[in-house]
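Undergrad: What shape does this take:
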Amino acid sequence: EVFTVSSPKEAEATKILENTFRIVNCALANEMAIVYNKMGINIWEVIAAAATKPFGFTPFYPGPGVGGHCIPLDPFYLTYKAREYDYHTRLIELSGEINDNMPEYVVERLMEILNEQEKPLKNSKIMLLGIAYKGDIDDLRESPALKVWEELEKKGARVEYYDPYCKNTKWKNSIVESVVLTPDLVTSYDAVVVTTWHKHNVDYQMVLDNAKILFDTKNAVVSALGESVLSAANYIRL
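TA: Model (predicted):
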């Protein structure tokens, strides 16, 4: 059913509002993930519990950032336009700042995880599991996984990736190909970082069974295999 509004202005404003709703709530989930981790509180369990409320709550989930051609961009058209009307859209801009910081936070968490294993991030071999901006597509626009990749390389890590939908990608003026996911290859990495939740074409059980460290920023492995994976010593969620 098509919902008709009074003018193209209202139609475009509707799109902006919907995307702004998402960027703000993504930022809230991400900020809660950061502060709850510091407090030793399980953000995923908290969201699941809050989602049982039949009204007043819409679940959003933390992750390595936001991507795509809508959420990271459209709200800032409004930010720009609002300045013509002498208004500063503080909530939108702060939400963008929080989300933009998530790739750096993911790398900081990975550094802490490796440090506990007496392993520095520099020269560590890291696999990114998924580089598309969302699951089961090949779209890389504004993908936070690419920003995680960049941050890792800044810290001296050696990065490769597996993505069943992105067989190759242009990276710093070179074409980089996805690795072929095998048990021996997974074992060779110091850590595997899930940066995209692909529901299909990823053998999460095999990765869990063979990874030295499996750092899941999307709760993908629990979603795929169930909560029994939480007992695995090598499995850590954002």
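Undergrad: CA only for contacts and neighbour counts going forward, please
TA: Fine.
Undergrad: Now do the strands in the protein.
TA: Along the chain, counting by DSSP state E, strands occupy 125-129, 158-162, 168-171, 174-177, 191-194, 214-216, 235-237.
Undergrad: Just put those in JSON lines and tack on distance to Ile137 and mean neighbour count.
TA: Compiled in JSON lines, those are given as follows (distance: least, C-alpha to C-alpha, whole Å; neighbours: other C-alpha atoms under 10 Å):
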{"stretch": "strand 125-129", "distance to Ile137": "14", "mean neighbour count": "23"}
{"stretch": "strand 158-162", "distance to Ile137": "13", "mean neighbour count": "20"}
{"stretch": "strand 168-171", "distance to Ile137": "13", "mean neighbour count": "12"}
{"stretch": "strand 174-177", "distance to Ile137": "16", "mean neighbour count": "12"}
{"stretch": "strand 191-194", "distance to Ile137": "15", "mean neighbour count": "26"}
{"stretch": "strand 214-216", "distance to Ile137": "19", "mean neighbour count": "25"}
{"stretch": "strand 235-237", "distance to Ile137": "23", "mean neighbour count": "19"}
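Undergrad: now the residue nearest the centre of the chain: how far from Pro103?
TA: Geometric centre of the chain, nearest residue: Pro64, 2.9 Å, by C-alpha atoms, centre = their mean. Distance of Pro64 to Pro103, given as C-alpha to C-alpha, to the nearest Å: 5 Å.
Undergrad: any common contacting residues for the two?
TA: Common neighbours of Pro64 and Pro103 (criterion: C-alpha atoms under 8 Å, 6 or more residues apart in numbering): Pro144, Ala145, Val148.
Undergrad: my guess is the first one meets Gly67, correct?
TA: If I follow you right, that is Pro144. Yes - using C-alpha atoms under 8 Å, Pro144 is in contact with Gly67, at 5.9 Å.
Undergrad: Remind me what the lengthiest helix in the chain packs against, helices and strands.
TA: When the chain is parsed with DSSP state H, its longest helix is helix 8-39. Helix 8-39 is packed against helix 43-50, helix 74-83, helix 90-100, with contacts defined by 3 or more C-alpha pairs under 8 Å, 6 or more residues apart in numbering; DSSP states H and E.
Undergrad: Of all the ones you listed, which one is nearest His198?
TA: Between His198 and those, the shortest gap by C-alpha to C-alpha is with helix 43-50, which sits at 18.4 Å.
Undergrad: Direction-wise, compare the closest one with helix 8-39 and give the angle.
TA: Using axes from the mean of the first three to the mean of the last three C-alpha atoms, to 10 degrees, one finds that helix 43-50 and helix 8-39 are set 120 degrees apart in direction.
Undergrad: one more, for comparison:
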Amino acid sequence: MTNVVIVGQGYVGLPLAQGAVHAGLSVIGFDLSVHTVENLNAGKSHIDDLHNDDIKSMLAAGYRASSDPAVIQTANVVVICVPTPLGAAGSPDLTAVKAATTTISNNLSAGALVVLESTTYPGTTNDLIRPILESPGRVLDRDFHLAFSPERIDPGNDTYGLKNTPKVVGGVSKKSTDVAAAFYAQFVDTVVTTKGAKEAETAKLLENTYRHINIALVNEMARFCHELDIDLWNVIEAAKTKPFGFQAFYPGPGVGGHCIPIDPNYLSYEVRKSLGYPFKFVELAEEINNSMPAYVVGRVQDILNGAEQSLKGSSVLLLGVTYKANIADKRESPATPIAQLLIAKGASVSYHDPNVDSWNVAGTTLHAAADLHEAVQSADIVLLLQNHAQYEPDALSNKAHLFFDTRGVTTTSSAIRL
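TA: Have a look, this model is predicted:
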């Protein structure tokens, strides 16, 4: 039986553990957080995509969580699923990856496969992880195998999950690629192998850079279309009727989540570090997308001015503060800088989100409005940032004094769209 230890039991590692354990593999989820481990072993989930019943089903199938690194000694497959945030000045922070790899190296069994799933810049698997694993005198493909396989978890996606989303795999050698591909083929329908680890690493970055740049395109169009009195939302609906050569992207208040605001920076960083020149498309997209929260606040101010009200002293209600609809994840959500800017300009900010009970903004803990309709009616302006399924935007816009829709979902004349 394949014994698997998955390092990191968050949004990536926990669904991976679920897929592996239900395929009949012996799975241990390793996490440094004792609190997370205790909750998982008690059948309690801490991520959107898995509920408590899912964790209980995993436990019944043999899964368990542990914070003891000694569990790695029993594994013939170890998968790294730890955070890779941005550090100072936008540079990659691989602290967690280095620490995890060192722990693995100290406990690795002979012949084990090690796979990195955490997003990173090209060359990390071979240039950073491989030397750590080889440092005790191990030899690649004799004493261990090593590969990269980018995570493609999309929180809240009911159509595509781990099993039916093709899995890209690239080893630092052909043998390692084959071993890693065979592992994932046990619980993923389609495994796509690449030329090597660098190609697999770059494929992940290309996927999200593609989205990042196209979102920036429509965000910039939103600005000049507003000035030219052009309904961009209607433009997009018309353009996407073309059955080839066009994919619809939509403007918004900014980009959020664990991928788009971060991953393209890893690619830009590697280009600058290795080649000495900028990845201009990425850096321009970053500039545009990062400026959207300030643009949204400027539009709020203009809307209030048009109603002969000042932003300072006005009550602003934010609807939906997560980075994506119908989930509770607030990572890199544009709602945070928007709230901070509004507060800095003297506005009184409140929020409603059916998925978020409390929210920390600028050191202050805010609590979600208890009554949505009462909150909408009492605010000077309502700002729709995330269109959760529980919302009825047209009905809410008709109840609001002023309603600014940054998601283009309203159809009433009472709403103002981005």
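Undergrad: Any idea what the TM-score is?
TA: Comparison of the two superposed chains (TM-score structural alignment, normalised by the length of the first structure) gives a TM-score of 0.92, and 228 aligned residues with a C-alpha RMSD of 1.3 Å.
Undergrad: mind putting the strands of the first structure in JSON lines, distance to Leu91 of the first structure included?
TA: Listed next are the strands of the first structure as JSON lines, based on distance: least, C-alpha to C-alpha, whole Å:
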{"stretch": "strand 125-129", "distance to Leu91 of the first structure": "31"}
{"stretch": "strand 158-162", "distance to Leu91 of the first structure": "34"}
{"stretch": "strand 168-171", "distance to Leu91 of the first structure": "33"}
{"stretch": "strand 174-177", "distance to Leu91 of the first structure": "38"}
{"stretch": "strand 191-194", "distance to Leu91 of the first structure": "29"}
{"stretch": "strand 214-216", "distance to Leu91 of the first structure": "28"}
{"stretch": "strand 235-237", "distance to Leu91 of the first structure": "28"}
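Undergrad: Which among those strands is found nearest to Glu31 of the first structure?
TA: It's strand 235-237; of the strands of the first structure, that one is closest to Glu31 of the first structure (C-alpha to C-alpha) at 15.1 Å.
Undergrad: Check which helices and strands that closest one sits against.
TA: Counting by 3+ C-alpha pairs under 8 Å, 6+ apart, strand 235-237 of the first structure packs on strand 214-216.
Undergrad: Run a quick neighbour tally on the equivalent of Lys242 of the second structure over in the first structure.
TA: Mapped onto the first structure by TM-score structural alignment, Lys242 of the second structure lines up with Lys53. Residues near Lys53 of the first structure, counting by other C-alpha atoms under 10 Å, number 10.
Undergrad: wait, which of the helices and strands packed on helix 8-39 of the first structure is closest to Ala11 of the first structure?
TA: Proximity to Ala11 of the first structure (C-alpha to C-alpha) singles out helix 74-83 among these, at 13.5 Å.
Undergrad: Please point out which parts of that closest one sit buried.
TA: Under the neighbour-count criterion of 16 or more other C-alpha atoms under 10 Å, helix 74-83 of the first structure has Asp74, Pro75, Phe76, Leu78, Thr79 buried.
Undergrad: ditto for stretch 46-63 of the first structure
TA: Ile47, Phe60, Tyr61, Pro62, Gly63.
Undergrad: got it, and stretch 64-75 of the first structure?
TA: Using 16+ other C-alpha under 10 Å as the test for burial, stretch 64-75 of the first structure gives Pro64, Gly65, Val66, Gly67, Gly68, Cys70, Ile71, Pro72, Leu73, Asp74, Pro75.
Undergrad: now do stretch 170-189 of the first structure
TA: Buried-residue list, stretch 170-189 of the first structure, by 16+ other C-alpha under 10 Å: Glu177, Ser178, Leu181, Val186, Thr187, Tyr189.
Undergrad: Next, format those as JSON lines and append distance to Gly40 of the first structure.
TA: Shown next, in JSON lines, are those (distance: C-alpha to C-alpha, whole Å):
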{"residue": "Glu177", "distance to Gly40 of the first structure": "38"}
{"residue": "Ser178", "distance to Gly40 of the first structure": "35"}
{"residue": "Leu181", "distance to Gly40 of the first structure": "33"}
{"residue": "Val186", "distance to Gly40 of the first structure": "29"}
{"residue": "Thr187", "distance to Gly40 of the first structure": "29"}
{"residue": "Tyr189", "distance to Gly40 of the first structure": "27"}
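Undergrad: So which of those residues belong to helices?
TA: Those of these lying in helices (DSSP H): Val186, Thr187.
Undergrad: okay, the longest helix of the first structure sits on what stretch of the second structure?
TA: Counting by TM-score structural alignment, helix 8-39 of the first structure sits on residues 197-228 of the second structure.
Undergrad: And the residue nearest to the centre of the first structure, what's its match in the second structure?
TA: Using TM-score structural alignment as the criterion, the counterpart of Pro64 of the first structure in the second structure is Pro253.
Undergrad: ok, now Val186 of the first structure?
TA: That one, Val186 of the first structure, aligns with Val376 by TM-score structural alignment.
Undergrad: got a list of what the nearest residue to its match once chain neighbours are set aside touches?
TA: In space, Val376 of the second structure comes closest to Ala400 once its chain neighbours are excluded; the distance is 5.5 Å by C-alpha to C-alpha, 6 or more residues apart in numbering. Ala400 of the second structure makes contact with Val376, Gln377, Ser378, Ala379, Asp380, Ile381, Val382 under the criterion C-alpha under 8 Å, 6+ apart.
Undergrad: need those residues in CSV with distance to Ile343 of the second structure, can you?
TA: Rendered in CSV, the data for those read as follows (distance: C-alpha to C-alpha, whole Å):
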residue, distance to Ile343 of the second structure
Val376, 18
Gln377, 20
Ser378, 18
Ala379, 15
Asp380, 14
Ile381, 14
Val382, 15
